[in-house]
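Chemist: Here is my input, please return the structure:
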Amino acid sequence: MKIQKAASERHVLTVTVDNEAGILARIAGMFTARGYNIDSLTVADITENHSVSRITIVTHGPPNVIDQIRFQLERLVPVHKVVDLTEVGPYVERELALIKVAGTGEKRVEALRVAEIFRARPVDTTTESFVFELTGAPEKIDSFVALMRELGLVEVGRTGIVGMIRGATEA
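Modeler: Predicted structure coming up:
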């Protein structure tokens, strides 16, 4: 008898928490203790008085594992709300990347041409290199980085994904 493994799905979770010391460590520890993987993690203060933060977590797993992750997150004391953007409905997700490319001559010209096509903006320029800023879907950034590898990629820094439900309602 062959046991069929449940399909792993990508989910974007937003977690609204009190902005207190140790909460990120507790959330990461919860993932580690249960063997769950975090593909992307971003955290930012979202209130004027710095009392509340929003954590965006991208993870993979079968539906029962994603449900378990949500349940465990909701049980943590400083957590106000957990929303699975993937299940709520249409949402927008973006990532910011800084990409350093070194090169001269034709490779330099080609890097600028490709950057223009991707709407990557040079934020630092020397005679030997560029640092491009690119915002978009992770796949767009992956494609840009792959092209820059051939043109002199030096370094990549990525923020991780931030997501928000579309429309006038708050997630």
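
Chemist: use CA for all of it now, contacts and neighbours both
Modeler: Fine.

Chemist: Contacts made by the helix or strand containing F71 with the rest, please.
Modeler: Assigned by DSSP states H and E, F71 belongs to helix 63-75. Contacting residues not belonging to helix 63-75 are listed as 6, 8-9, 11, 15, 27, 30-31, 60, 79-82 [Cα atoms under 8 Å, 6 or more residues apart in numbering].

Chemist: Next step: the residues you listed restricted to strands.
Modeler: E9, H11, V15, H60, V79, H80, K81, V82 (DSSP state E).

Chemist: that older thread, quick one: the helix holding F71 to chain centroid distance?
Modeler: In terms of Cα atoms, centre = their mean, to the nearest Å, the centre of helix 63-75 is found 19 Å from the chain centre.

Chemist: And for stretch 156-167?
Modeler: 5 Å.

Chemist: Flag every buried residue along it.
Modeler: Neighbour-count burial for stretch 156-167, with 16 or more other Cα atoms under 10 Å as criterion, is recorded at R158, G160, I161, V162, G163, M164, I165.

Chemist: this one next, for a side-by-side:
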Amino acid sequence: MNRLLSVIVNNRAGVLHRVTALFLRKGFNIQNITVGTTDNQAQSRMTIVLSDTDEETVEQVMKQLHKQIDVLKVTDWTHQPVVVRELVLIQVNSPVSTRATLTTLINPFRAHIIDVGRDTVMVEAVGKPEKVDALISLLRPYGIVELARTGVTALSRDTQTSEEMMRRTKENALYI
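Modeler: Presented below is the predicted three-dimensional model:
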């Protein structure tokens, strides 16, 4: 099972290296990692996805991360309500004759054509990794020239809001 960790760190040179070196030393596989500053420019958030990691291993990783000087907070979001998104840019073969078809294909994904060349178009999509995977599979027969994915980034949901929405949804379902 994949595990999703959020790590708040001091925004300093070398922090990313020290954190990833810890995973390397322990033999943990990072499936993907994204890093960006938070609303506080002195801090960055690392969103780390570990592949095939059990509960005991995650606890060990979290303890090791907490020992790092520049690590301020570590949270396992695996079983918590979170919003997860990924960005993908896909350059696809697209002669003029197929552009209308491509546009029709990408619309349900809320993807956009952001660049048009003579023989290719560049598509931008943002969504859950599963949605990104589905779009890539759909575009593959047209010929993907290049592809770049950001990896996932995530934020926890306001659990009180989520619980309230679920309660309201159940209440409204009773009246239908």
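
Chemist: Show me how to select, in ChimeraX, the buried members of the ones in strands among the contacts of helix 63-75 of structure 1.
Modeler: Applying 16+ other Cα under 10 Å to those leaves a buried subset, and the ChimeraX line that selects it is:
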select :11,15,60,79,80,82
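
Chemist: how about CSV for the ones in strands among the contacts of helix 63-75 of structure 1, with distance to L73 of structure 1 added?
Modeler: CSV is the format used below for these (distance: Cα to Cα, whole Å):
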residue, distance to L73 of structure 1
E9, 18
H11, 14
V15, 8
H60, 15
V79, 7
H80, 10
K81, 9
V82, 7
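
Chemist: who touches the counterpart of L41 of structure 1 in structure 2 in this structure?
Modeler: Counting by TM-score structural alignment, L41 of structure 1 lines up with I33 in structure 2. Going by Cα under 8 Å, 6+ apart, I33 of structure 2 touches M46, T47, I48, V49, G151, V152.

Chemist: Turn those residues into CSV, including distance to I144 of structure 2 and secondary structure.
Modeler: Below are these laid out as CSV (distance: Cα to Cα, whole Å; DSSP: H, G, I helix; E, B strand; the rest coil):
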residue, distance to I144 of structure 2, secondary structure
M46, 29, strand
T47, 28, strand
I48, 27, strand
V49, 26, strand
G151, 19, coil
V152, 21, coil
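
Chemist: R168 of structure 2: which of these is nearest?
Modeler: V152 (29.6 Å; Cα to Cα).

Chemist: coming back round to it: how close does the helix holding F71 of structure 1 sit to structure 2?
Modeler: Average distance, helix 63-75 of structure 1 versus aligned residues of structure 2 after superposition (mean Cα distance after the TM-score superposition for structure 1): 0.9 Å.

Chemist: buried sites along that helix?
Modeler: Under the neighbour-count rule (16+ other Cα under 10 Å), helix 63-75 of structure 1 has V65, I66, I69, R70, L73, E74 buried.
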